[in-house]
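Chemist: Got a predicted structure here, sequence first:
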Amino acid sequence: MPELDWANALDRLFDNPDDADVRPWAAARIEAGACTPGQRRAYELLTAGESVIDLLARTPHIAQQAVESAPARLLTIAPGDGEWDATQVIHHLADNEAVNAVRIRSILTEDTPEIFGYDSDPWARFFRLESVEDALERFVVSRRNTVALVKSLTPRDLDRKGVLSYRGAESLRVLLAVLAGHDRDHLDQLRATLDAAA
């Protein structure tokens, strides 16, 4: 058996969520903090048997409901110094979707391409250029396009790989699972931020 890393561990969990080699390996690394939040969440959703595509499709609507049901004054209250308020979380989701749209298309059209990595914190300087409503609409529309694209793919397409500077080579289906995990983390952050503001 090849030595496990997060990319092949998550790939194996798509095929067998109960993989007896992968689950203890992943649990140990999660306990040690040797993973990104998206990888940890991807592990959780795959081992729970959740559908990555369904999670990706639902996220914009959950974010939209959270924003639309909150009083406008709460959207710009951060829970603490250096933490994002609700509008910044939405802007980040929209920006991250734009980045992943390029990543997905690069993987589908190039042979094992280098995939664009970025530090999201400096991007926060651009958040106020766009209203939260516009950022939310951008996220909803972009994600709808991502989901339509992913639904059109074959298993062979999903096995194609890209190389991300901080995670290494991984298949498209793993990238999508990590994206779904990233969504879940930020939806939790959005709820907690609004609760704290209230």
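Modeler: Nice, I can see it.
Chemist: switch to C-alpha atoms for all contacts and neighbour counts from now on
Modeler: Will do.
Chemist: Please tell me how far Ile115 sits from Gln189.
Modeler: Remark: distance between Ile115 and Gln189 (Cα to Cα, to the nearest Å) = 26 Å.
Chemist: what about versus this one:
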Amino acid sequence: MEDLEKLKYPIGHFECPSEISKHHIESWIKVLERLPGRLTDLVQDFSEEQLETPYREGGWTVRQVIHHLADSHHHSYTRFKWALTENGPLIKAYDEKDWSAMMDAKSAPIELSLHYLTALHAKLVYLLNRISSDDFQKSYVHPDGNVIISVAENLGKYAWHSNHHFAHIYNLALRKGW
């Protein structure tokens, strides 16, 4: 059996650089820009059976991962906007496991989330490419531990999150020979 940690975190855990450079920001924005197309290309020919396959034992199905990406990145977009328009706002967290257990995450057509991610990421990339370097220093407070997260760090987290869940599906497809 494959190592559970490697199945859960195929690209490792997110590690934010102590100094976030312009290069980091540019490369992270590119990840966000490319995710919808990469994901669509990967899953567009998956059968219903493949979409119902968990990426690991006890893990979410491919369908749930795709819907989770849309839900999570929706929250992230809102967090970016709050940080950019308010002074260190306390954001609202959500229970991603409960959201992924909902009927829509388990049964809705993946095209809903793929189209949503395409539009959402286009808006997000447009925004991030046009804000100032000072804007990347703005922040919000996450209620889990009252952690202060800058716009730049949030960008890095969601670039990682994009690659993290893409790798779940990609690695599953490789293991299954899809």
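Modeler: Received it, and whenever you're ready, just let me know what you need. For clarity, every value in this text was computed on a predicted model and none was experimentally measured.
Chemist: coming back round to it: between Ile115 and Gln189 of structure 1, tell me which one has more neighbours.
Modeler: Neighbour count, other Cα atoms under 10 Å: between Ile115 of structure 1 and Gln189, Ile115 has more, with 21 against 16.
Chemist: residue closest to the middle of structure 1?
Modeler: What sits nearest the mean C-alpha location of structure 1, by Cα atoms, centre = their mean, is Leu179, with 2.4 Å.
Chemist: before we move on, what SS does it have?
Modeler: Here Leu179 of structure 1 is helix, with the state taken from DSSP: H, G, I helix; E, B strand; the rest coil.
Chemist: wait, what's in contact with it?
Modeler: Listed by Cα atoms under 8 Å, 6 or more residues apart in numbering, the contact set of Leu179 of structure 1 reads 38, 42, 56.
Chemist: among those, which recur in structure 2?
Modeler: By both residues aligned by TM-score structural alignment, their matches' Cα atoms under 8 Å, the contacts of Leu179 of structure 1 still in contact after alignment to structure 2 are Leu56.
Chemist: So which of the contacts of Leu179 of structure 1 is the closest to Ala78 of structure 1?
Modeler: Using Cα to Cα, Gly38 comes nearest to Ala78 of structure 1 of these, at 22.4 Å.
Chemist: got a list of what the closest one touches?
Modeler: Contact analysis of Gly38 of structure 1 by Cα under 8 Å, 6+ apart lists 178-182, 185.
Chemist: change it to 6 Å
Modeler: The contact partners of Gly38 of structure 1, by Cα atoms under 6 Å, 6 or more residues apart in numbering, come to 178, 181-182.
Chemist: out of those, which is most surrounded?
Modeler: Counting neighbours by other Cα under 10 Å, Gly181 comes out on top of the contacts of Gly38 of structure 1 with 26 neighbours.
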